[in-house]
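# need a 3D model of the sequence below.
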Amino acid sequence: MSDHPYSGANTRRNIFAFLVGKVPTAILTATILAMLARNLSATEFGRYVVCMAMLDVTLGFSTIGLDWVILRYAPVYRLHSTRARLLGLILRVALVRVFVLAAVGALIFALATFFPAAAGKLPVDLVWYFCVLMVAEGATRMLRDNALEALSLQSRLQIIMIGKSLILIATLGYMGTQGGGTAQWMLIAETAASCICLVLALAFMLTGLKSMEQPDPAWVPPTFSQMRQVALFNYSSGIVEYLFSTSFLMLVLGRFLAPATVAGAGFVVRLIEMIRNYLPGMLVFSLVRSRMIGNYVRDRNFDDLRTWARFLFKISLLTLLPVCGIAAVYGREILEVASAHRYGGYGVLFAALTFWLALRLHRLILGVVFNAADMMRLWAKASALSLLVLPPLLLIGPARLDIWFLPAVLISGEVVANVLALRIMRGTGREWETGWDWIIRSFLALGAGVAAAAFLPRQGLAWLVAGMAVLTVVYCIGALLLRVIDRTDQQLINRSSGRTLFKGV
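A predicted model of the protein is given here:
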């Protein structure tokens, strides 16, 4: 290869493939959500939401840090080792993952069969389908999401994601012709899609690694002890993150609230997750993450790592804020349209969770910095201390807080985790500027956009689209006038794009 897989040129190629793939994937994901709301009854949709929330929680708690072993060391092996040793590392980790998932699945199935109460809100009639899906989806995510991302093979990853969405849409379309669907059929479709994606991910990984640079004879591979340390520290912090995840909190709500209420909150959560996954900052995040780790491993330059992390957060927040404004002004109308007038009453919850995304994005970026700089122990400490917010909120009670238990836990947990992580980082002598000046200017620009949209009517889809457009345009003009994007950002944009988009910087 003419340049290493984490170079600027290769990263730009991956970004192009990523964005080209994400456009149809975003449309397909929105289509799936709308079809779920239309083709499943509130009860069946609520059962499906509980199963998918349980899936995410179970997969998260059973990772034992294996995902971060791939994310942290696959770039290192690709830069310094041979194809055989790289594939050996990935396949060994994947096999351990499958073994753990099979054991967890057997335990869940046994508990549901002999002690149904132990299964919690997981529907007993769906346990078998859930366990099979859990093993298939866990193995798929290890190869598709972790290995292909870490190996900088984004075009192949996007092909797989589009294929999975098409399978689910075909299933929902068939359900529509039969007068409606069930949670059971959706779990079967999810399992079939995961198995197909697993085969594709393995094939794409093998073909994508045909050409690798010559191995570095002076390179010493990481020891098992080092990998175990990365796995365990990230697993401990990951457990905390899953305790603050929307999936886990939806399971908690499911034990206290009516199924119809859980279905409405679940619809909002799925929409929020979709927004998070398709924000421009998050679109680039999975690409830049592997490059940040790969470049720091090569150069050991913390200043450069910190600069890219802060730039990534700024881009993420600037693209998120107009979404927050739109949710605040038009949240009810958006949910009415998206859910066929079923869940419009959750507009305020929708708006609150969009603002939570800003804190969540900052925490994700900090996690990459701590891992790249080999500060996993400190990251685990900050994450563990954020659990202090849970006891008082659980004491108040999810039943008393109703659906507001969800944003209360999410926002307070992220605030504590971010503050503690920054204090710990500064305690090591590494400086980190939060950038309150440009954040305040960004919110001033958002306020101008919200004020402009507030004067427009809200009746009809045309006015809804017009209002969102006005809010976004006024916000962008305000951000430009207030110079939120400074000279350093312009230089980084030039470096990222490989072109002189901003002259004189």
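# going forward, measure contacts between C-alpha atoms and count neighbours the same way
Noted.
# if we ignore the residues flanking it in sequence, what's nearest Val252?
Closest residue to Val252 apart from its sequence neighbours, by Cα to Cα, 6 or more residues apart in numbering: Pro398 at 7.7 Å.
# quick one: stretch 222-239 to chain centroid distance?
Relative to the chain's own centre, stretch 222-239 is displaced by 21 Å; criterion: Cα atoms, centre = their mean, to the nearest Å.
# pull out the buried positions in it.
227, 229-239 (16 or more other Cα atoms under 10 Å).
# which one of those is nearest Leu461?
The shortest approach to Leu461 among these belongs to Gly238, at 41.2 Å (Cα to Cα).
# in contact with the closest one, which residues?
60-61, 65 (Cα atoms under 8 Å, 6 or more residues apart in numbering).
# now the helices for the stretch 401-505 of the chain?
With DSSP state H, counting those that start in this stretch, the ranges of helices along the stretch 401-505 of the chain come out as 405-427, 436-454, 461-481, 487-497.
# assign a three-state SS to Met227, would you?
Put simply, Met227 is helix when judged by DSSP: H, G, I helix; E, B strand; the rest coil.
# ok, the closest residue in space to it that isn't next to it in sequence to Val93 distance?
Spatial nearest neighbour of Met227, excluding adjacent residues (Cα to Cα, 6+ apart): Val69 at 6.2 Å. Val69 sits 8 Å away from Val93, going by Cα to Cα, to the nearest Å.
# looking at those two, which is more packed in?
The residue with more neighbours, out of Val69 and Val93, is Val69; 23 against 18, by other Cα atoms under 10 Å.
# want to put them side by side, so please do this one too:
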Amino acid sequence: MNALPYSGAALKVSAVHFFIGKGASGLLNLGILLWLVRLLPVAEYGVYVSLQAGMLLALAVTSLGLPWMAARYLPEFRLYASGKQLTRFVWQVVALICLFAVAGALLLFVAMPWLLEILNFTQQTDVARLYLLVLVIEGLRLNLQECILEPLLQQGQTQFSQVVRNLILLLCLGIVANQGTVHLNHVVLAELAGSFLGAAVALRGMHRYLCAHRKLSGKDGWQPPNWSEMWRTMRHMYISLIVTLTYSPSALIFLVQRFLGVEITALFGFLLNLYGQICRYLPAFLLFGLIRPKLMASYVGEGGMAQLAYNANFMGKISLFVLMPILVFVWLSGGELLSLLSGGKFTQSGYYLGGLLLTLIPFSQRQILETVAVACGQSHLCFWGSVLGALILPPVYLLLEAGHSLWIPILAIIASQILFNATLTVAMGFTTTYRPDVVGNFKLIAAALVGFILGFFVKMTWTGRLFLQGANSFDEFLQNFKKIFSMLLTQQIAVPIHGLLGLVIIAAFALGLFLLASLLFNPFRVDERLSLNRLVKRKIL
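Model prediction:
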């Protein structure tokens, strides 16, 4: 077996390309997010958020399980197939991607008047139809990255495509903003230009890779799996995806728009965009394009379930280790952070952001559990996990219809992720030898809770001196205490230092408290610390 494509050396080279490109694309993504929320009026930003959500839903529906199929079988083709077999399989996947995306866009074009009438967006018909081109082109680019380049560990090409797309988008927005007011149709045209050039870069990278490996000899006696076998393997993941889409954040955006209005939709969309930015830089998500092919290859090769379980638990704990101080920071200063990032458009909503980020605790483990289930042939468990998660949808609909606040969709996301993870964890405990590191994960969550309590105590101590020192009677004390409690509920308690400098100080404070608590709880085992130190060639744990 030719293990070189997924060796440790190959993984490190791909990781270097990945981090360089991810840093650049991440800064560009953040710049686009913060600039758009300032350029567009709140109503148009709410429509834009809805269009983005619709595109994500459409791409997921038209994927028909191709991303998971490519993630499972493309590493096997790269390890065992000849160059001709590899090229044929890759171009077949690309052809299916294009066919499904175009078919989905045509169906949406026909159904567009009915859909826009439901959402009260009939005045945005022209923009919505133009966005169908973005759906096709951006869908091609994203699928080339996820289905082809990432499983082949071509992270340099993946990130270059993303950087080109973001640079062109920013350049177009800058030109329009320099000439006058920016409207939604300008943003859609800018996205279309960026996606087109980004897709061209991804196609070029894929073609060059296939040309460089056209002389692969392949392994004697290996026969490629037929398409019916691959579809049977992936059908559970696709059905699971379709069920999950009914209560996904993208679907909840449309419920919020229908029952709470376009301005609340703009707030929820901005919160989800921030959530997405943080999510993309968690190790479990950030390294997914690197780790998933490695996990699949190790299981298909000689590592088996033992190595798969070890790597999965290790990555899950690293992801939580990065996430926990972010949660502490946001819960201590979310209101001021949100106001600063939105340019003052969204204030006193910090606890919404903190609650939404809590969903990242189960979500950071979900992708890992899905990968383990697919690798060991238990993908049908993902379907049952999705079905149980869908139980939250009826009460969400009824509560939003009754006029309840934005907390309803946030709590629904948390509950659905927990139900999915619990289903897979319990079921795989009976059907496989995989066991999650419950103790290690609990220690990380406990360290974050201790860090938050300590930070909250410091914040309350300072606030208490400010508001309670002037109380000369029990009635005055009680009035001031009620004032403090009311400000806590609306995230209005200020910190001694305001603005960006104050947020940096709080972030450093939150990180220090969490690291101190982690040192006491010691969530990583000795072999995990040694593995990470060897990987980065530094003693960091």
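# can you pull the TM-score for these?
The pair, once superposed, lands on a TM-score of 0.94 when counted by TM-score structural alignment, normalised by the length of the first structure; 502 aligned residues with a Cα RMSD of 2.2 Å.
# follow-up on the earlier one: could the helices of the stretch 401-505 of the first structure go into CSV alongside distance to Arg310 of the first structure?
Shown next, in CSV, are the helices of the stretch 401-505 of the first structure (distance: least, Cα to Cα, whole Å):
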stretch, distance to Arg310 of the first structure
helix 405-427, 13
helix 436-454, 12
helix 461-481, 18
helix 487-497, 10
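# closest one to Ala201 of the first structure among those?
helix 487-497 (27.6 Å).
# what comes up buried for that closest one?
So helix 487-497 of the first structure, judged by 16+ other Cα under 10 Å, has buried residues 489-494.
# between those, which is nearest Ala373 of the first structure?
Leu492 (21.0 Å).
# for Pro392 of the first structure, see how far away the closest one is.
Going from Leu492 of the first structure to Pro392 of the first structure by Cα to Cα gives 43 Å.
# go on, Val329 of the first structure?
Val329 of the first structure is 31 Å from Pro392 of the first structure, where distance means Cα to Cα.
# between these two, which is the more surrounded one?
Shown here are Val329 of the first structure and Pro392; by other Cα under 10 Å, Val329 has more neighbours (23 against 10).
# now name the helix or strand holding that one.
Per DSSP states H and E, Val329 of the first structure falls inside helix 302-338.
# what range does that helix cover in the second structure?
Under TM-score structural alignment, the counterpart of helix 302-338 of the first structure in the second structure spans residues 305-341.
# map Phe259 of the second structure onto the first structure.
Phe259 of the second structure maps onto Phe256 in the first structure, by TM-score structural alignment.
# and that match, how many neighbours?
14.
# and it, which of the three is it?
At Phe256 of the first structure, secondary structure determined by three-state DSSP is coil.
# nearest spatial neighbour of it, skipping sequence neighbours?
Leaving aside its sequence neighbours, Phe256 of the first structure sits nearest to Ala399 (Cα to Cα, 6+ apart; 5.5 Å).
# look at the one you found and say how many residues are nearby.
Per other Cα under 10 Å, the neighbour tally for Ala399 of the first structure reads 15.
# what's the answer for Pro436 of the second structure, then?
19.
# try the one 5 residues further on
Here the number of neighbours of Asn441 of the second structure (other Cα under 10 Å) works out to 20.
# quick check: it touching Leu320?
Yes: Asn441 of the second structure is within contact range of Leu320, at 7.4 Å (criterion: Cα atoms under 8 Å).
# shared neighbours of the two, anything?
Counting by Cα under 8 Å, 6+ apart, nothing touches both Asn441 of the second structure and Leu320.
# wait, Gly156 of the second structure touches Gly21, no?
Yes: between Gly156 of the second structure and Gly21 there is a contact at 6.9 Å, judged by Cα under 8 Å.
# what does Leu287 of the second structure align to in the first structure?
Aligned counterpart of Leu287 of the second structure in the first structure: Val284 (TM-score structural alignment).
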